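Asker: Fold the following, please.
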Amino acid sequence: MTKDTLIRAWYALHTKSRFENVVNERLMGKSIEVFLPKIQVPSKRRDRKKIIQIPLFPGYLFVKTDLNPYEHLEIVKTTGAVSLIGNARGPVAVPSEDIESLKIMVVANKEVITGYQLQEGDRVMVVGGPFSGMTGIFVRYKGINRVVINISALGQFASVEVNEEDIEILPEKTS
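Answerer: All right, here's what the predicted structure looks like:
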């Protein structure tokens, strides 16, 4: 593969938790084109009424590269970087139109609602509230921002109702 056959494209880069800004700054310092979409949200702290900027996709940012071996290595060895998102054949490019749409969305400075649709059977972990640390299986949505999760033990299950914002999907087991 020669330099002429490599095409620059956008790729999603997975980062360590809360390392998006560090990776963004380090990659810019390496003169690699990077895009970290951020949105403004009210702080969740009870003692403040402050607007803060957070990543639109926590744990991810976008890099534009042609994946030449040197640049690819520079990207993945950046402090806080985990891996480029892809499949068995390698990193998969994100369409340029999607990146442009994200840039327009972020610049518009309007409320952006993010999230993912949980599917019945998704393994989840509660990361906030009184059930923090508990893992279970997503059962269904119950009203606005409420979900039901089953926890099984001894061949039986118990269900709890939690805030949707207090859960995260766990990666599928690969065993």
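
Asker: only C-alpha atoms for contact and neighbour calcs from this point on.
Answerer: Noted.

Asker: which residues touch the top helix by length along the chain?
Answerer: Assignment by DSSP state H gives helix 96-107 as the longest helix of the chain. Residues outside helix 96-107 that contact it (CA atoms under 8 Å, 6 or more residues apart in numbering) are 9-10, 37-39, 112.

Asker: Neighbour count added to these, as CSV?
Answerer: Output for the contacts of helix 96-107, formatted as CSV (neighbours: other CA atoms under 10 Å):
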residue, neighbour count
A9, 16
W10, 20
P37, 21
K38, 20
I39, 21
V112, 12
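
Asker: Would you map the strands across the protein?
Answerer: 9-15, 33-35, 38-42, 51-55, 60-65, 81-84, 86-87, 90-91, 93-94, 123-126, 135-141, 146-153, 156-163, 167-169 (DSSP state E).

Asker: so how far is the longest helix of the chain off the chain centroid?
Answerer: 16 Å (CA atoms, centre = their mean, to the nearest Å).

Asker: again, but for stretch 75-88
Answerer: On CA atoms, centre = their mean, the centre of stretch 75-88 falls 13 Å from the chain's centre.

Asker: And stretch 56-69, by the same measure?
Answerer: 12 Å.

Asker: what does stretch 93-113 give?
Answerer: Distance, centroid of stretch 93-113 to centroid of chain: 15 Å (CA atoms, centre = their mean).

Asker: To compare against the first, here's the next sequence to fold:
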Amino acid sequence: MLALNENPPLTWPDKRIRDFNGKWYVAHCKSRNEKILAWHMTHKNINYFLPMRLNVRKHKNKTFRTLLPVFTGYIFFCGGEQQRLEILRTNRVANMIEVQNQEQLIDELEAIENALTASFAIQSCQHFGNDCSNIVAEPLDTKGQIVHINGKTYIVLTISSLGLTVNIEIPFEMLRRIKPNYA
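Answerer: Next up is the predicted model:
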């Protein structure tokens, strides 16, 4: 378990993921290899995004704080064929996923990046389907679905290409309903 200051950065280099150049891929890592692979990418100067959340756990009289990947087993990276091969050579990747809709993935990752940058609590969750209201979370400029769980309001964000979802606890007054797009 790493100390908080020993974790890799969420993004490398330290800039917005929309500003990364290259093609986006998803590395499906071998068990518990996300952070090690992120450090490797940092040393090789490969652009990546590893969304992580703070996990606080108490044991006896001690409090443990760790950063855990939001999407266990996945790290998103941007580059070319040379970077893809470099990552495969690490022997830390179980599967490499090519992203068909690059712009959609960037939009979805950017929504999660905005939530993490604004320090909202984020966690992975079950997919709720289409029974939720479409909304915009004003402070994040993020579109998503809204759900209420145990008296709390969450915006649900999805990484469509992987079928992964996260929920972000957000004050209800920061939400605005939008009309669904029936294209």
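
Asker: Save the strands of structure 1 as CSV, and put in distance to E25 of structure 1 too.
Answerer: CSV is the format used below for these (distance: least, CA to CA, whole Å):
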stretch, distance to E25 of structure 1
strand 9-15, 13
strand 33-35, 9
strand 38-42, 14
strand 51-55, 14
strand 60-65, 11
strand 81-84, 12
strand 86-87, 23
strand 90-91, 22
strand 93-94, 21
strand 123-126, 30
strand 135-141, 34
strand 146-153, 36
strand 156-163, 33
strand 167-169, 27
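
Asker: how about those strands, which one is nearest L73 of structure 1?
Answerer: strand 81-84 (10.3 Å; CA to CA).

Asker: What residues in structure 2 pair up with the closest one?
Answerer: Mapping strand 81-84 of structure 1 onto structure 2 (TM-score structural alignment) gives residues 93-96.

Asker: Superposed on structure 1, what's the mean shift for the matching stretch?
Answerer: Aligned to structure 1 and superposed, stretch 93-96 of structure 2 gives a mean residue distance of 1.8 Å (mean CA distance after the TM-score superposition for structure 1).

Asker: Can you get me a residue count around the residue nearest to F77 of structure 2 when sequence neighbours are not counted?
Answerer: Among residues not flanking F77 of structure 2 along the chain, Y48 sits closest, at 4.0 Å (CA to CA, 6 or more residues apart in numbering). Neighbour count of Y48 of structure 2, defined by other CA atoms under 10 Å: 26.

Asker: For Y48 of structure 2, give me its contacts.
Answerer: 10-13, 38, 41, 75-78.

Asker: Trace S31 of structure 1 over to structure 2, please.
Answerer: Checking TM-score structural alignment: S31 of structure 1 goes with N45.

Asker: And that match, how far from I36 of structure 2?
Answerer: 14 Å (CA to CA, to the nearest Å).

Asker: for K152 of structure 2, same thing?
Answerer: Distance from K152 of structure 2 to I36 of structure 2, by CA to CA: 35 Å.

Asker: and these two? which has more neighbours close in?
Answerer: I36 (15 against 11).

Asker: Just tell me what that one corresponds to in structure 1.
Answerer: Per TM-score structural alignment, I36 of structure 2 is aligned with V22.

Asker: That match is in contact with G80, isn't it?
Answerer: Yes. Checked against CA atoms under 8 Å, the pair V22 of structure 1 and G80 is within contact range at 7.0 Å.

Asker: since we're on the residue lying closest to G79 of structure 2 once chain neighbours are set aside, how many residues are nearby?
Answerer: Distance criterion CA to CA, 6+ apart; nearest residue to G79 of structure 2, sequence neighbours excluded, is G22 at 4.4 Å. Using other CA under 10 Å, G22 of structure 2 is surrounded by 14 other residues.

Asker: And the helices in structure 2, which stretches?
Answerer: Going by DSSP H, structure 2 shows helices at 34-43, 81-88, 102-117.

Asker: on that earlier part again, residue contacts, the match of I36 of structure 2?
Answerer: So V22 of structure 1 contacts 79-80 (CA under 8 Å, 6+ apart).

Asker: Quickly note the distance from it to G136 of structure 1.
Answerer: Counting by CA to CA, the gap from V22 of structure 1 to G136 of structure 1 is 32 Å.

Asker: if we can go back for a sec, following superposition onto structure 2, what is the mean distance for the longest helix of structure 1?
Answerer: Using mean CA distance after the TM-score superposition for structure 1, the mean distance for helix 96-107 of structure 1 is 1.4 Å.

Asker: That helix corresponds to what range in structure 2?
Answerer: By TM-score structural alignment, helix 96-107 of structure 1 lines up with residues 106-117 in structure 2.

Asker: cool, and stretch 150-169 of structure 1?
Answerer: Residues of structure 2 matching stretch 150-169 of structure 1: none, counting by TM-score structural alignment.
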